[in-house]
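Asks: Model the following, please.
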Amino acid sequence: MTARLINIYCDESCHLENDRARAMVLGGVYCDASEIRRISNAVRGIKDRHNVAPGFEIKWTKVSKGALPFYRELIAFFLNDTSLRFRGILVPDKSILNHDEYDQTHDDWYYKMYYLMLRYVFSAPHSYNVYLDIKDTRGSDKVRHMHEVLCNSIHDFDHQTIHRVQQIRSHESPVLQLADLLIGAVAYQSRGLQGSDAKLQLIEDLKLRLGDNILTRSSSFGATKFNLFRWEANGGANGST
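Replies: Coordinates of the predicted model:
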């Protein structure tokens, strides 16, 4: 097998401990690094066809009735492009976590969830760059620690497998924006929201192609296009999976 460099673009929804949101979603869209330019050009072409400004940032929160044809084509592009894949973790209720019982902080648990999400993607002999959306001023410390945690978890002490863990601004990366869109769909469905017909249509598009339960239940291990892991706390606490 020829070794490839793979880029993973990661985002998250409602990951903070006290944000009053029950469900949390972590996820990433990934592909060969060599495909990034082609994918970026393809997204630019979709924008052109729908008269969307080149600098417009694709986000789940921006899905609306008027923009629905544009977003439906983006979802279809992800589904049809064989180089693009998604891996995510759904935590349906983080309010029941008991960090004290497991002698950890919320940040410790957060890093564990990221490892659980990414370990499905990591595979020898390939190497990886992990890109995270910039969220807060503590980002640089978080990124350094996450790189250390991920490398140690797979015994990659010389960083030959995980080359880089780096923050980027979401408006700079169409693939990261696709991750935001898919994570948003998982979160919206898991929370049982019904307020936007446009968002419900995108969810229906995903379910028609991938299966009715694709956004709420754990996927089979062999589901490579769209793979979701539903993480449940053990006995009302945040034990291991």
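Asks: Please make it C-alpha for all contacts and neighbour counts, starting now.
Replies: Noted.
Asks: Checking my notes, Y115 in a strand, right?
Replies: No. Assigned with DSSP: H, G, I helix; E, B strand; the rest coil, Y115 falls outside any strand and is helix.
Asks: my guess is it contacts N152, does it?
Replies: No. The pair Y115 / N152 is not scored as a contact, 10.5 Å apart, by Cα atoms under 8 Å.
Asks: Show the contacting residues for R4.
Replies: For R4, the contacting residues are 32, 125-127, by Cα atoms under 8 Å, 6 or more residues apart in numbering.
Asks: next one: L228
Replies: 87-90, 214-215, 217-219.
Asks: how about these, which pair is most distant?
Replies: Using Cα to Cα, these span at most 12.8 Å, a distance reached by R87 and R217.
Asks: More neighbours: the two, which one.
Replies: For R87 and R217, the more surrounded residue by other Cα atoms under 10 Å is R87, and the numbers stand at 27 against 16.
Asks: quick one: secondary structure of that one?
Replies: Relying on three-state DSSP, one would call R87 strand.
Asks: one step back: now a PyMOL select for only the buried ones of the contacts of R4.
Replies: Typed into PyMOL, the line below selects the buried ones among those, using 16 or more other Cα atoms under 10 Å:
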select buried, resi 32+126+127
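Asks: so which of the contacts of L228 is the most crowded?
Replies: Of the contacts of L228, G88 is surrounded by the most neighbours, 31 neighbours in total, counting by other Cα under 10 Å.
Asks: Spatially, what comes nearest to that one if we skip its sequence neighbours?
Replies: G27 (3.8 Å; Cα to Cα, 6 or more residues apart in numbering).
Asks: In contact with the one you found, which residues?
Replies: 10-12, 86-89, 117, 179, 183.
Asks: Distance to E57 added to those residues, as JSON lines?
Replies: Listed next are the contacts of G27 as JSON lines, based on distance: Cα to Cα, whole Å:
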{"residue": "C10", "distance to E57": "16"}
{"residue": "D11", "distance to E57": "14"}
{"residue": "E12", "distance to E57": "16"}
{"residue": "F86", "distance to E57": "19"}
{"residue": "R87", "distance to E57": "21"}
{"residue": "G88", "distance to E57": "21"}
{"residue": "I89", "distance to E57": "24"}
{"residue": "M117", "distance to E57": "25"}
{"residue": "A179", "distance to E57": "12"}
{"residue": "I183", "distance to E57": "15"}
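Asks: Now flag whichever of these is closest to G195.
Replies: I183 (17.3 Å).
Asks: what helix or strand is that closest one on?
Replies: For I183, the element it lies in under DSSP states H and E is helix 174-190.
Asks: structure for this one too, so we can compare:
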Amino acid sequence: MGKTFNFYCDESTHIENDGHPYMILSYVSTPYHYLKSHNQRIREMKIRHHYIGEMKWSKLSKSQYPFYSDLIDYFFSSELQFRAIIIDKAQLNHTAHNQSHNDFYDKMYYQLLNKKIHPHYDYNIYLDIKDTHSYEKAKSLKSYLCRDYQSVRNLQIIRSYESELMQLTDVLMGALNYKIRGLNRVTAKNNIIAKIEKHTQHNLTRSTSRDEDKFNLFFIDLSHGF
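Replies: Presented below is the predicted three-dimensional model:
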């Protein structure tokens, strides 16, 4: 029996004209047989720290720092993996490539996932629901991916409160976006970023090596196409 992996995907500041400089797509992944254990461990951490509700980067404050600090340590002590691609929206030129922003969105998700999908394994891909268009986006993306990857067994949208690992994606991606935008107003957030960089031995403002599996960053250069 082949292995199955779950991917929990989220995006940040991804709207074309939202006034933010970067578009980020990312995921946290786990082998399926570890999923129950991860959910249980994170829920236990929430109870221990008296943390109520969803984990979100936007909720990180001084009082919540001990919980988020333990969460980051847990991620790096586990076999969980994180990957993100970062797009400088100043480079966008959809007209030159005869595409819509939705077409580009599918292409970028393909870039996020294609190096991590193995034909001999199965994959469940979950997207965080954003708005009423999320179902259409998921259908389009599934059609786009399944042209090349028959191993994508399931692709669907879920609400972030349903998944601890989707929430973890939000936290890690939020730290990345905060860092590359040069925001440093909240000490607790700065300290979480410093902890991530200490674990990775890598500055979050640049790409990691292609072979990096644990915490992989790809600052994509649109001058080569897309």
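Asks: thinking again about what came up before, ok, the contacts of G27 of the first structure vs Q166 of the first structure, which is closest?
Replies: Nearest to Q166 of the first structure among those, counting by Cα to Cα, is C10 at 10.3 Å.
Asks: Where does the residue most central in space within the second structure sit: helix, strand or coil?
Replies: The centre of the second structure sits closest to S26, judged by Cα atoms, centre = their mean, with a distance of 2.4 Å. State at S26 of the second structure, reduced to three classes by three-state DSSP: strand.
Asks: Give me the mean deviation of the following helix or strand past the helix holding I183 of the first structure from the second structure.
Replies: Counting by DSSP H and E, the next helix or strand C-terminal to helix 174-190 of the first structure is helix 197-210. Once superposed with the second structure, the aligned residues differ from helix 197-210 of the first structure by a mean of 0.5 Å; criterion: mean Cα distance after the TM-score superposition for the first structure.
Asks: counting contacts, what elements does helix 197-210 of the first structure pack onto?
Replies: helix 68-80, helix 174-190 (3 or more Cα pairs under 8 Å, 6 or more residues apart in numbering; DSSP states H and E).
Asks: Tell me which of those sits most buried.
Replies: helix 174-190 (a mean of 24; mean count of other Cα atoms under 10 Å).
Asks: Show me the strands in the first structure, by range?
Replies: Assigned by DSSP state E, the strands in the first structure fall at 5-13, 24-32, 85-91, 127-133, 162-168, 226-230.
Asks: Now distance to G239 of the first structure too, for those, in a markdown table please.
Replies: Shown next, in a markdown table, are the strands of the first structure (distance: least, Cα to Cα, whole Å):
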| stretch | distance to G239 of the first structure |
| --- | --- |
| strand 5-13 | 21 |
| strand 24-32 | 16 |
| strand 85-91 | 13 |
| strand 127-133 | 25 |
| strand 162-168 | 26 |
| strand 226-230 | 14 |
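Asks: So for S140 of the first structure, which of those sits nearest?
Replies: Per Cα to Cα, nearest to S140 of the first structure of the strands of the first structure: strand 162-168, 7.8 Å.
Asks: I'd like the distance from the closest one to the chain centre, please.
Replies: Relative to its chain's centre, strand 162-168 of the first structure lies at 15 Å (Cα atoms, centre = their mean, to the nearest Å).
Asks: what span of the second structure lines up against it?
Replies: Matched against the second structure by TM-score structural alignment, strand 162-168 of the first structure falls on residues 152-158.
Asks: quick one: that stretch to the first structure mean distance?
Replies: With mean Cα distance after the TM-score superposition for the first structure, stretch 152-158 of the second structure departs from the first structure by a mean of 0.5 Å once superposed.
Asks: Next, the buried residues of that stretch.
Replies: Buried residues in stretch 152-158 of the second structure, defined by neighbour count with 16+ other Cα under 10 Å: 152, 155-158.
Asks: Could you do stretch 44-63 of the first structure as well?
Replies: Within stretch 44-63 of the first structure, the residues scored as buried using 16+ other Cα under 10 Å are 44, 46-47, 57-60, 63.
Asks: Over to stretch 138-156 of the first structure?
Replies: Applying 16+ other Cα under 10 Å to stretch 138-156 of the first structure flags 142-143, 146-151 as buried.
Asks: So which of the residues you listed belong to helices?
Replies: 142-143, 146-151 (DSSP state H).
Asks: ok, back up a step: export the buried residues of stretch 138-156 of the first structure to a markdown table and tack on distance to N234 of the first structure?
Replies: Formatted as a markdown table, these follow (distance: Cα to Cα, whole Å):
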| residue | distance to N234 of the first structure |
| --- | --- |
| K142 | 27 |
| V143 | 28 |
| M146 | 24 |
| H147 | 27 |
| E148 | 27 |
| V149 | 23 |
| L150 | 23 |
| C151 | 26 |
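Asks: Tell me the one of these nearest L132 of the first structure?
Replies: Distances from L132 of the first structure to those, taken as Cα to Cα, are shortest for V143 (8.2 Å).
Asks: Trace the closest one over to the second structure, please.
Replies: With TM-score structural alignment as the criterion, V143 of the first structure pairs with A138.
Asks: Return the residues in contact with the nearest residue to its match once chain neighbours are set aside.
Replies: Once flanking residues are discounted, A138 of the second structure sits nearest to Q156: 6.3 Å by Cα to Cα, 6+ apart. Neighbour list for Q156 of the second structure: 125-127, 138 [criterion: Cα under 8 Å, 6+ apart].
Asks: Tell me if I'm right that D180 of the first structure and W60 touch.
Replies: Yes. Look at D180 of the first structure against W60 with Cα under 8 Å: they come within range, at 6.4 Å.
Asks: Now for these two: what residues contact both?
Replies: Here D180 of the first structure and W60 have no joint contacts, going by Cα under 8 Å, 6+ apart.
Asks: which ones are touching K116 of the second structure?
Replies: For K116 of the second structure, no contacting residues are found, by Cα under 8 Å, 6+ apart.
Asks: before we move on, back to that, generate TSV for the contacts of L228 of the first structure, with distance to G192 of the first structure as supplementary columns.
Replies: Below are the contacts of L228 of the first structure laid out as TSV (distance: Cα to Cα, whole Å):
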residue	distance to G192 of the first structure
R87	21
G88	18
I89	17
L90	14
I214	14
L215	11
R217	14
S218	17
S219	19
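Asks: Thank you, goodbye.
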